[in-house]
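*Asks:* 3D model of this:
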Amino acid sequence: MYIQVSEDFKKKSKSAILAIGIFVMVYILLFLFTMLLTVACIGGGILLIITKPMFLTLMLGIGAAGTGVFIFFFIIKFLFKKHINDRSHLTEITRTQEPALFKMIDEIVEEAGTDFPKKVYLSYDVNASVFYDSSFWSMFLPIKKNLTIGAGLINTTTKQELKAILSHEFGHFSQRSMKVGSYVYNVNQIIFNLVNDDQSYRNSVESWANISGYFSIFAAISMFITQKIQWVLTKMYSFVNIRHLALSREMEFHADEVAAHIAGSLSLEESLLRIELASNSYNNVLTFYESRISKNQASKNIYAEQSFVMNFFAQLNEVEIKHNFPNIKLSESGLFNKSKLVIENQWASHPSHEERITRLRALNIIKEANHEPARNLFRDFEQTEEKLTAKLFSRVKYQKEKINLELNTFKAEFEEQYTNDSFDRVFNSYYNNKNPDFTVDKNQIPKKLSFDDLFSKEKVELVYALIALENDKNTIEAIVNKELALKTFDYDGQKYSASEAHKLLPVLNKAIADVKSQIQQNDSDIYNYFSTGEHGRKNEFIQAYQRLAEFDHQYEEKLSVYTDMSNATVFMSTQTPFDQIKHKFSLMIPFEEKLKNEIRAYLEDGTASVDLNEQDIKDMDYYIQNDLIYFNNNQYLESNIQLLINAMNIYPYLLSRKYFRMKKNLLDIMKEWKISPEMEKVN
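*Replies:* Purely as a prediction, here's the structure:
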């Protein structure tokens, strides 16, 4: 199979190679400079020692020579650098273990016209990738790639979709024309190591400086010169990298085309659209268990739980099920993105899903498809899932023997937690990113409105339109202030130059004011709708509304307790003289008293037990009951410092959780209007 690369690919390949050529020229000049400097330093050091042999000149001569050696080593250190990928999270699988999967890879390799991977690994997550260990010599020597397939991906795709995804990965290395992209990637990685990966070099210079005070002077000179060289290389890296990323985006399109020819356009499109939901579901399961470490709870099979969560969210959002998997539509994937601003992200290594899908649809390559679950490629995927889950959770340190939750227990507890931590769907996400407006006009003449009118799709879209407009305005202001460097951008289908950006600000300000006015009117209608009538819950609504309004008014003042403590303790993260440390801790005392009083209120009213685990409650109780000493005998007392930091971090969390519960309580009261026919009749 041969697929002609696009003109854009050729153009960006030439641009990337030209940039590398310019970098090489600059590097050669720097190399010659450092070589001459090294010769001068070594020669000068030897001459100094010979001219006047004594201890002082000996140390100065060695120091001068050392400066030259270190500067020269900096410019050639990448020759000895090898990038080794961490494999501790990977599990190797072989052809003997999984012959059906390897047969699929054989087919892909043959059709793509590339080599079979050196090794095949399973990872935990929702992804697939090709990787290899690289060094300077990778540019000249052939290197075999390794394939990684995420169990979370296998678990949420059909066989055809998995084939499309793997075909995309091999598409990057399938043809001679793609070797350019691979070469540019290798060179770019080497430049990155040269510019950024200098910790071992710094450690070597510091070790040399610690030998003698004489050497420390020359070490400082070495670091100064190498920092200047690094500054030049950094500028050149940006110049090269921006062209590499432009090429990288074209490589993604080309790899998609390879995948489409092997597995069909639709299979890759549907897997691309589902992968975000699959990944979010996997991460939701991880977050669930992170909150249960203190209870020593673990998963028996995290992938069975991922499937449940994915289908749970699909059902909540009324997503169509196709081939036993959620079938996400392109329109649904950006449901709440109302931005009219389009800026090509020149620092992105991948094009957006929307751009990729547009091209896949243009190709419209249809292939005979196998819609069985990809997990059926494995002899016993459930056993594989359980082994991977056990390996994943073996990294977690539990206080006691861990308890593996059964799937039904997980389902019940996850649904309960989700219900407790989210607002009812009858509000259609109206309040997910906004709070009730406490400045609305009250006691207006009631309108003929219904619950569904107040939280209709049109009203919800107003909220997300406002968010988009405000974000767009911030971006346009950044362009006007030259904080965001670009030449052109599109807004609402029209192209603008950066110098014209200021013309949009009045337009955006007017649009923001109009949408805000409409939202405020709707919020006013909401309040008056629920606060009128003779039903018994009217007073309950008004009281809950007023309590939330009062807490909302106090919120910033309460949050300032955390801000003041953060400012008062910032010295702990900087190098501070001992005498000043004691003084700064004394200045912190009044702020800490306020923090303790606020936490004490949560512990006494019992709400902390809802949000904190047992150990955190014990720690906070101990913290507020004792006057802790944080610094003694010229050293910080780490255990007490940790208690202080935990208290500072827990307080804003408790504050936000209290606000959430009060808001949820108000919305739960309002929800009754939706589910109670009698209440609808009142209005």
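
*Asks:* hey, let's count contacts and neighbours off CA atoms from now on
*Replies:* OK.

*Asks:* so what's G113 up against?
*Replies:* M1, S174, Q175 (C-alpha atoms under 8 Å, 6 or more residues apart in numbering).

*Asks:* can you tell me which residues contact the first one?
*Replies:* Under the criterion of C-alpha under 8 Å, 6+ apart, the contact list for M1 reads E111, A112, G113.

*Asks:* Roughly how far does the second one sit from M54?
*Replies:* Using C-alpha to C-alpha, to the nearest Å, one obtains 70 Å as the distance from A112 to M54.

*Asks:* who's more crowded, these two?
*Replies:* A112 (25 against 11; other C-alpha atoms under 10 Å).

*Asks:* For the closest residue to that one other than its chain neighbours, grab the count of nearby residues.
*Replies:* Using C-alpha to C-alpha, 6 or more residues apart in numbering and skipping residues adjacent in sequence, the residue nearest A112 is S174, 5.4 Å away. Residues lying near S174 (other C-alpha under 10 Å) number 24.

*Asks:* shouldn't S174 be in contact with E111?
*Replies:* No: S174 lies out of contact with E111 (C-alpha atoms under 8 Å); the separation is 9.1 Å.

*Asks:* can you list the contacts of M1 in JSON lines and add secondary structure?
*Replies:* Output for the contacts of M1, formatted as JSON lines (DSSP: H, G, I helix; E, B strand; the rest coil):
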{"residue": "E111", "secondary structure": "helix"}
{"residue": "A112", "secondary structure": "helix"}
{"residue": "G113", "secondary structure": "coil"}
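
*Asks:* Next, the residue nearest to K664 when sequence neighbours are not counted: secondary structure please.
*Replies:* Among residues not flanking K664 along the chain, F423 sits closest, at 6.3 Å (C-alpha to C-alpha, 6+ apart). Here F423 is coil, with the state taken from three-state DSSP.

*Asks:* Next: V319.
*Replies:* coil.

*Asks:* Against V126, how distant is it?
*Replies:* To V126, V319 is 20 Å away according to C-alpha to C-alpha.

*Asks:* So if I had to pick from these two, which one is more boxed in?
*Replies:* Using other C-alpha under 10 Å as the criterion, V319 and V126 rank with V126 on top: 21 against 16.

*Asks:* That one reaches L162, doesn't it?
*Replies:* No: counting by C-alpha under 8 Å, V126 sits too far from L162 to count as a contact (11.4 Å).

*Asks:* Return every residue with contacts to both of those two.
*Replies:* With C-alpha under 8 Å, 6+ apart, V126 and L162 have common neighbours L153, I154.

*Asks:* structure for this one too, so we can compare:
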Amino acid sequence: MQTNFTYPPMPLGVDEKIIRPSAAFKTEVFKVLGTIIFFILTYFTLVGLALGFAAVCIAIAVLLVFTITKFFTIMIGLGLAGLGLMVVIFMIKFIFSRHKTDRSGLIEVTEKDQPTLFAFIRQVTRETQTPFPKRIYLSGDVNASVFYNSGFWSMFLPVRKNLQIGLGLVNSVNISEFKAILAHEFGHFSQRSMKLGSYIYNVNQVLYNLLYDNKGFERALSNWGSASGFFSIFAHLTVGVINIIQFILQKVFLLVNKSYSRLSQQMEFHADAVAAYVTGSQHLVTSLYRIEAADVCFNQLLDHYKNWEDDNLMPDNLYPQHQVVMHQLGRQLNNPVEHHFLQINAQTTSLFHQSRLVVKNQWASHPSTEDRIVHLNSLNIHSETIQEPAWSLFKDAEKLQQQMTVKMFEEVVVAWSPVVLDLTAFRDKITKEEQDYSFDAAYKGFYDSRDITIFSTTEQAQQALQEVNAPNKLEDFLTEEACRLPAQVSSWQRDVEVLQKIANGKSGIKNLDFDGKKYRAKEVENILSELTRDVSEAQQKLKQLDIQLFQFFYRQALTQGKAEQLKSLYQQLFEAMKDTEGDEKFYESIILVLHPLFTQTLALEAAAVLLDELANREKNLKKRIIKFLENSTTQDHLTEKQLVKLKVYAQAEDPIYLEGETVNEHAVSYLMEMAKVFINLSTEKAFKVKKHLLHTQLTLLNTSQLKPEY
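*Replies:* Take a look at the predicted model:
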């Protein structure tokens, strides 16, 4: 089938050496092979010991029963035999487990459906010298990946790999970048070491089954133990033996996966080299930067619809709306949109990553984006850029986008008759939300995502009157350095938390980089002391800026007779902040009670104790909601639907969480839902009080005080 399409040229004169597996790559392959062999030896040793243990138990049981034939000895004999058999069953139970791959969220496409896409992909496979994918699937997200059926026979027979392309990714890149991404994936096609992935997959299936997928086995063990007091003793002994086996297997699990993680990182570097070889370095670099932002925006888009679920909304087409969210991010970052695409670079990402700490994640299957970009830039391969959107390769692109949108919102479509939101309505809606849930641009983000420091407004008002030669423009306070300070404090605080875990020896991390220098974990105390001091100093600077800005606005308010109004607004904010802090702690206490119910298999008595505590928490929640509703000011922050929902809950009878021996899951879910509604409203109330305060402050200024002079 003849198709015409734009195809980015392959760079000329590039040395093929760059796509040969490195020495580090080969080393990691041998290490992974070693860990797989070690697992096989360990597993069969444990199976042999389990069989030997079972044989001894059965032999003792037979000897006991035939030597002393009494009810007591017969029960002990049966218990011993059961102990041995249960251990053997535990070791081989993974053979009977079944795992079905869920592809319900994917759309398979054929060459008949998408001739241009297939022709494009075929050309990329020729250049990368890799086989054409067995199947091509489309997903809705911002991603691309290679996968294959990792069944038992895939460890021994050649298996053709499948290609998965996320339409969110297609929505975010041009043709040159799309080619680079596909070439990266086909770089994996060329790696014979990917077969090791099949071995690791099957090893992990066995280990996961033995370590974590034990509900059926635990149920059988419980039934056996409850059949008789005699059997109960042996059921407990079985648990003890299995705990020893699991302890050994957990160590093997860590060893196998840590080794494979290191190989996976080398495989990523090699696949990047393949992509650079056939497309040039810069196209994969720009796509890596933009894909991170595109993924964030795609998740924000889905979050919008999750937040609007009470309004029963769904998009007519996700992908134009995804672009709107990306362009919105561009405006917020003052980043240009060129050729319909948001331009992201290292300077942009540095705004979000102000950490002074670099810790290599020993479990990461991919290198960091920064490391990949350094590697790609070192290859320094240039080629022409084709700015045409990747969508131009897809036949009936809009129809395909709508089809994927319906698939992603299938549950909504089936359960309800949703209201479909078109692009214009969506843009209007999020523009209004952006206005409602952001602060005035004049503050340059200084007050975003943080609390204003609480201080005495009376004391600082008096201090404001004593200031001589104080700045009289907002710009004088909100310097570039000052506006970076909140994000800096937040990032450094996260660094402190990481360092504390390393200092406590709970992280398993042995080396780290701090401020560009390498340190060992045993040296972390000195770094922690230095960083804690720096955080404290930065917080003090932030507090001083908050106070100085209050004093600045207070002086403006005095000249207009609005000083007391400003002080009152600050007091309202501080009270709302304290209320929200208390509400958040209360919400966390509910989560703490619920956590064991969702994550552990509890005895009835233990579950009853937790559910009693949950009932007490619910009474407290209702009291807080009633107090919330009695406040006329608070009600101004509620929509009609929110008000009705809270009133219905507050007036409802207290639920029964334990009905006989069954947990009332509906009651627990309802409590969880209302706790979330309450904490969201509490947070929103504090935000709106803060927004009103900040907006009121700006009304006190004249134009010359808002804008800098040039």
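
*Asks:* Work out the TM-score between the chains.
*Replies:* Scored against TM-score structural alignment, normalised by the length of structure 1, the superposed chains reach a TM-score of 0.89; 678 aligned residues with a C-alpha RMSD of 3.3 Å.

*Asks:* before we move on, the earlier item: looking at the alignment, what does the residue nearest to A112 of structure 1 pair up with in structure 2?
*Replies:* Aligned against structure 2 by TM-score structural alignment, S174 of structure 1 finds its counterpart in S190.

*Asks:* ditto for F313 of structure 1
*Replies:* Correspondence of F313 of structure 1 to structure 2, assessed by TM-score structural alignment: L329.

*Asks:* Which parts of the stretch 501-650 of structure 1 are helices?
*Replies:* Per DSSP state H, counting those that start in this stretch, the stretch 501-650 of structure 1 carries helices over the ranges 504-531, 537-568, 578-605, 608-611, 614-625, 638-675.

*Asks:* who wins for proximity to S182 of structure 1 among these?
*Replies:* helix 504-531 (41.4 Å; C-alpha to C-alpha).

*Asks:* distance between that closest one and the chain's centre?
*Replies:* 32 Å (C-alpha atoms, centre = their mean, to the nearest Å).

*Asks:* Could I get the buried residue list for it?
*Replies:* Across helix 504-531 of structure 1, burial judged by 16 or more other C-alpha atoms under 10 Å covers 505, 508, 511-512, 515-516, 519-520, 522-531.

*Asks:* nearest residue to H322 of structure 2 other than its sequence neighbours?
*Replies:* F298 (5.9 Å).

*Asks:* What does the one you found correspond to in structure 1?
*Replies:* Under the alignment (TM-score structural alignment), F298 of structure 2 maps onto Y282 of structure 1.

*Asks:* ok, average deviation of stretch 578-591 of structure 2 from structure 1?
*Replies:* With mean C-alpha distance after the TM-score superposition for structure 1, stretch 578-591 of structure 2 departs from structure 1 by a mean of 5.1 Å once superposed.

*Asks:* before we move on, the earlier item: what's the local residue count around the residue nearest to H322 of structure 2?
*Replies:* By the criterion of other C-alpha under 10 Å, F298 of structure 2 has 24 neighbours.

*Asks:* Okay, it and G140 of structure 2: tell me how far apart.
*Replies:* Separation of F298 of structure 2 from G140 of structure 2 (C-alpha to C-alpha): 10 Å.

*Asks:* In three-state terms, how would K397 of structure 1 be classified?
*Replies:* With three-state DSSP as the criterion, K397 of structure 1 reads coil.

*Asks:* Return the residue of structure 2 aligned against S429 of structure 1.
*Replies:* Per TM-score structural alignment, S429 of structure 1 is aligned with G445.

*Asks:* before we move on, what about E269 of structure 1?
*Replies:* By TM-score structural alignment, E269 of structure 1 lines up with V285.

*Asks:* got a markdown table for the contacts of G113 of structure 1, with distance to K329 of structure 1 and secondary structure too?
*Replies:* Shown next, in a markdown table, are the contacts of G113 of structure 1 (distance: C-alpha to C-alpha, whole Å; DSSP: H, G, I helix; E, B strand; the rest coil):
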| residue | distance to K329 of structure 1 | secondary structure |
| --- | --- | --- |
| M1 | 31 | coil |
| S174 | 30 | coil |
| Q175 | 32 | coil |
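
*Asks:* Across to structure 2, which of those residues hold up?
*Replies:* Using both residues aligned by TM-score structural alignment, their matches' C-alpha atoms under 8 Å as the contact test, the members of the contacts of G113 of structure 1 still in contact in structure 2 are S174.

*Asks:* just the contacts of G113 of structure 1 now: which is nearest V396 of structure 1?
*Replies:* For the contacts of G113 of structure 1, the nearest to V396 of structure 1 is S174 (39.9 Å; C-alpha to C-alpha).

*Asks:* Tell me where structure 2 has strands.
*Replies:* With DSSP state E applied, structure 2 shows strands at 107-109, 136-139, 144-147, 162-166, 313-315, 337-338, 341-342, 357-358, 419-421, 511-514, 517-520, 658-659, 662-663, listed in chain order.

*Asks:* against structure 1, where does the second one fall?
*Replies:* Meaning strand 136-139 of structure 2. Using TM-score structural alignment, strand 136-139 of structure 2 corresponds to residues 120-123 of structure 1.

*Asks:* What lies in contact with that stretch?
*Replies:* H89, L90, T91, E92, I93, T94, N146, L147, T148, I149, G150, A151.

*Asks:* now do 10 Å
*Replies:* Residues from elsewhere that reach stretch 120-123 of structure 1 (C-alpha atoms under 10 Å, 6 or more residues apart in numbering): 87-95, 102, 105, 128-130, 145-154, 384, 388, 392.

*Asks:* Narrow those to just the buried residues.
*Replies:* The buried subset of the contacts of stretch 120-123 of structure 1 (16+ other C-alpha under 10 Å) comprises 90-91, 102, 105, 128-130, 145-154, 384, 388, 392.
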